[in-house]
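K.L.:
3D, please:
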Amino acid sequence: MHIQATMPLPAGFRPQDFLLFHGRDKQEVSERITPDALQKAIVLKGYPALLGLKFSQDKVHYTLDVDNAQVNVTLDEVHALIRHILGFNQAIEIFEQAYAGHPFIGRMVTTQSGLRVPVSVSPYEAVTWAILAQQISLSAATALRRKFIQLVDLRHSSGLYCYPSAELVSGLLPERLREAGISHTKATALIQVSQQVVSGDLPLNAWLQTETPSQEIAHALSGIKGIGPWTINYTLLRGYGWLDGSLHGDAAVRRAIRGLMVLDELSEKEAARWLQTYQPWRALLAAHLWAWQHALAQQL
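P.N.:
Predicted structure coming up:
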């Protein structure tokens, strides 16, 4: 099955943020990135699929190829998915207008005007990535994610590995995930999340469709051993586009705050207090801090 269409981009849209997010793994086992395009292998309605996005100055051309001609996916469904993962529904204009003249973050926000938070293709991908990334560096987390994807070993006809679905992971034993270098705690959390998704006890996609309050999602996720505040807030950000999670537990966020405020030290509690003053935009501010820090590193 093949679908293709084009949609306009919001004024000032920054494709580089989206491509950078999806291009973390330079070995490109599940995603292929060019300066203006993404190809990403996913599981869609139980079958391997390839999602493609190609950006031009004011529009994005998208395609979907599913390795089963009988799968029923409508153009409206794909259109809604593209709008969601590109962050079209994020009210960034309100944030930018409120903080353009701010003494601490104003210059950063103005310089990075148009920044939206790239969202994962599914909330399940967001929460499993967050579990894998707990308390390790980005490079280590990316390598662990790659091994996780290759371990499950589902490929699209293009050759790219699909990011695993809950159905594929739910039947695995922790020992199998340990073969990919995943700790026992993380392996257990991954399997428990997957099993609860399959059983319906953790309706990640349904929450996306019904715009369930973040507090309800956070409460459900907090009941799973191995999932704490950082994992929850990162899942809400990357899975649902929620822009007010406090990512004070993120080492890169704290490092960026220290650089921005010219501080020698900054504890998690101090970072939480600093971010608190920017409600309801704490997670969007974290995304600005990540982008600002990345831009500075590119200049070195």
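
K.L.:
only C-alpha atoms for contact and neighbour calcs from this point on.
P.N.:
Fine.

K.L.:
Give me the secondary structure label for the closest residue to residue 261 other than its chain neighbours.
P.N.:
Among residues not flanking residue 261 along the chain, residue 104 sits closest, at 7.4 Å (CA to CA, 6 or more residues apart in numbering). Here residue 104 is recorded as coil under DSSP: H, G, I helix; E, B strand; the rest coil.

K.L.:
and residue 189, what element?
P.N.:
Of the helices and strands defined by DSSP states H and E, residue 189 is found in helix 184-199.

K.L.:
Second input sequence below; structure requested for side-by-side comparison:
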Amino acid sequence: MHTDTERCVRAVQSKDARFDGWFFTAVLTTGIYCRPSCPVVPPKPENMRFYPSAAAAQLAGFRACKRCRPDTSPGSPEWNVRADLTARAMRLIADGVVDRDGVPGLAGQLGYSTRQIERQLNAELGAGPLALARAQRAQTARILIETSDLPMSDVAFAAGFSSIRTFNDTVQEVFALAPSELRRRAATRKQPAAAPGVISLRLPFRKPLTPDNLFGHLVATAVPGVEEWRDGSYRRTLALPYGHGTAALTPHPDHIECRLALTDQRDLAIAITRCRRMLDLDADPEAIDEQLSTDPQMAELVAKAPGRRVPRTVDGEEFAVRAVLGQQVSTAAARTHAARLVKAHGTPVEDPFGGGLTHLFPDVHELAALDPEALAMPKSRRTTLTTLIAALADGELDLGGGSDWTKAREQLAALPGIGPWTIEVIAMRGLGDPDAFTATDLGVRKAAEALGLPSSPAALTRHAEAWQPWRAYAVQYLWATDDHPINLMPTE
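P.N.:
You can find the predicted model right below:
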């Protein structure tokens, strides 16, 4: 979008928050870059330059605006919508792959050469993977500086910097303030109250957002010991690259309150990314709802509760296991099966918030040792589960952030007992494909029939072509016609 100068200028002049994260505006006369909705008086069009990423603006020599804090914008919706190389790379960079494994590690996961990755990202985003990862480190550093009392040396290494000097130079260059000055300025603003060792921050999103089905689904399907609803917050444990953590997420009208307790602060950016992904906070609800509303039957559902999100997951492999456990059984039975796996194979943890979280969900390597005979389910489903776990543990099946959605679908379809419904549910909630469509789902078919839409899977799929590329969101609206707990905001 940043190449459409006229459209960008209009967005800046109208301070349109819908475009925050889509592009960044650099001002030649001040040397700063802003989000489109920056509250200051818009500069003259001839003094504006537009960049597709904060990293590109930083590489061009611009520093972040202290007023609108462009580094805290919602992420670009493109990386959740697209399945091409650039989008896959961006999802992996956000998940910390470059910081952990370097550009060769990123290229290895994507199956391309480092040169191809560099060329593609520079062509489309104006910055390579190192610069994009650097911009993320700077944002992580800012969060830690402003919301924790960690010594600056600890902040530097927790944010992923290799030295104190690099940390100081980067913060000064990006924010035009020394780290100590950032902390001093933050102390003058009212900060959310947080317990010792807990980082409290706000997760922004594009309005509107209807939280009912989002939190309702997560809580109704919550695995005991791993997830719970407590004191108005959805809470869950997180298995992270350097350690583990606990996240408490509370919906508010203009943000999601996020409280994180981590055993290793280096996991901060990754934990934030995974929470945002789980709540689908980088979606563009106006574009989604506008497209769905072109269908008269869907328009009525959208108008009642605009801005529905797709409840996703923090880990694609975990969700795939849970999807198989939930095949042809009730929500309560699926939770029971998952709870047994967690108790038998999950890693015990302490709940820093004093609640009922007791375990991490076991990873596939831990589950590879399970005894199929101990599973209280039909033999055919036991075979499906153990075959899936083996494929994930061996690396034959990739359901991570950088996975190829088409290839993953094909590989899932080749496994015994994995049919269209399971594939599309995993694509929707595990892979994050916004166009995944569960045409065979009974709830979707009943809702379609009640609306006067075709109810057979084949006919409904043909009708739903008009909803592309947002069919996963159409599913949320169709599911919401039922009074199932997954569609209801939890109550105390």
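
K.L.:
Please state their TM-score.
P.N.:
Taking TM-score structural alignment, normalised by the length of the first structure as the basis, the two superposed chains have a TM-score of 0.83; 286 aligned residues with a CA RMSD of 2.8 Å.

K.L.:
residue in the second structure matching the residue nearest to residue 261 of the first structure?
P.N.:
Aligning on TM-score structural alignment places residue 104 of the first structure opposite residue 297 in the second structure.

K.L.:
ok, how many other residues are close to the corresponding residue of the first structure for residue 445 of the second structure?
P.N.:
Per TM-score structural alignment, the equivalent position to residue 445 of the second structure in the first structure is residue 254. Burial of residue 254 of the first structure is recorded as 24 neighbouring residues (other CA atoms under 10 Å).

K.L.:
Surely residue 254 of the first structure is in contact with residue 268?
P.N.:
Yes. Assessed by CA atoms under 8 Å, residue 254 of the first structure is found in contact with residue 268 at 7.5 Å.

K.L.:
shared neighbours of those two, which are they?
P.N.:
Common neighbours of residue 254 of the first structure and residue 268 are listed as residue 248 (criterion: CA atoms under 8 Å, 6 or more residues apart in numbering).

K.L.:
just to revisit the earlier point, now find how far off-centre the next helix or strand after the helix holding residue 189 of the first structure is within its chain.
P.N.:
Sequence order places helix 204-210 as the next helix or strand after helix 184-199 of the first structure, per DSSP H and E. What separates the centre of helix 204-210 of the first structure from the centre of its chain is 16 Å, taken as CA atoms, centre = their mean, to the nearest Å.

K.L.:
How about stretch 289-300 of the first structure?
P.N.:
Relative to its parent chain, stretch 289-300 of the first structure has a centroid offset of 19 Å by CA atoms, centre = their mean.

K.L.:
Stretch 230-245 of the first structure too?
P.N.:
8 Å.

K.L.:
could you give me the residues in the second structure that it aligns onto?
P.N.:
Using TM-score structural alignment, the residues of the second structure aligned to stretch 230-245 of the first structure are 421-436.

K.L.:
what does that stretch contact?
P.N.:
By CA under 8 Å, 6+ apart, stretch 421-436 of the second structure touches 80-81, 310-313, 315-317, 319-320, 323-324, 327, 399-401, 403, 405, 409, 412-413, 437-441, 468-473.

K.L.:
repeat that with 7 Å
P.N.:
Under the criterion CA atoms under 7 Å, 6 or more residues apart in numbering, residues 80-81, 311-313, 315-316, 319-320, 323, 399, 401, 405, 409, 412, 437-438, 440-441, 468-473 lie in contact with stretch 421-436 of the second structure.

K.L.:
buried set for it?
P.N.:
Within stretch 421-436 of the second structure, the residues scored as buried using 16 or more other CA atoms under 10 Å are 421-436.

K.L.:
Roughly how far does residue 135 of the second structure sit from residue 144 of the second structure?
P.N.:
Applying CA to CA, to the nearest Å, the value for residue 135 of the second structure to residue 144 of the second structure is 15 Å.

K.L.:
Good, wrapping up.
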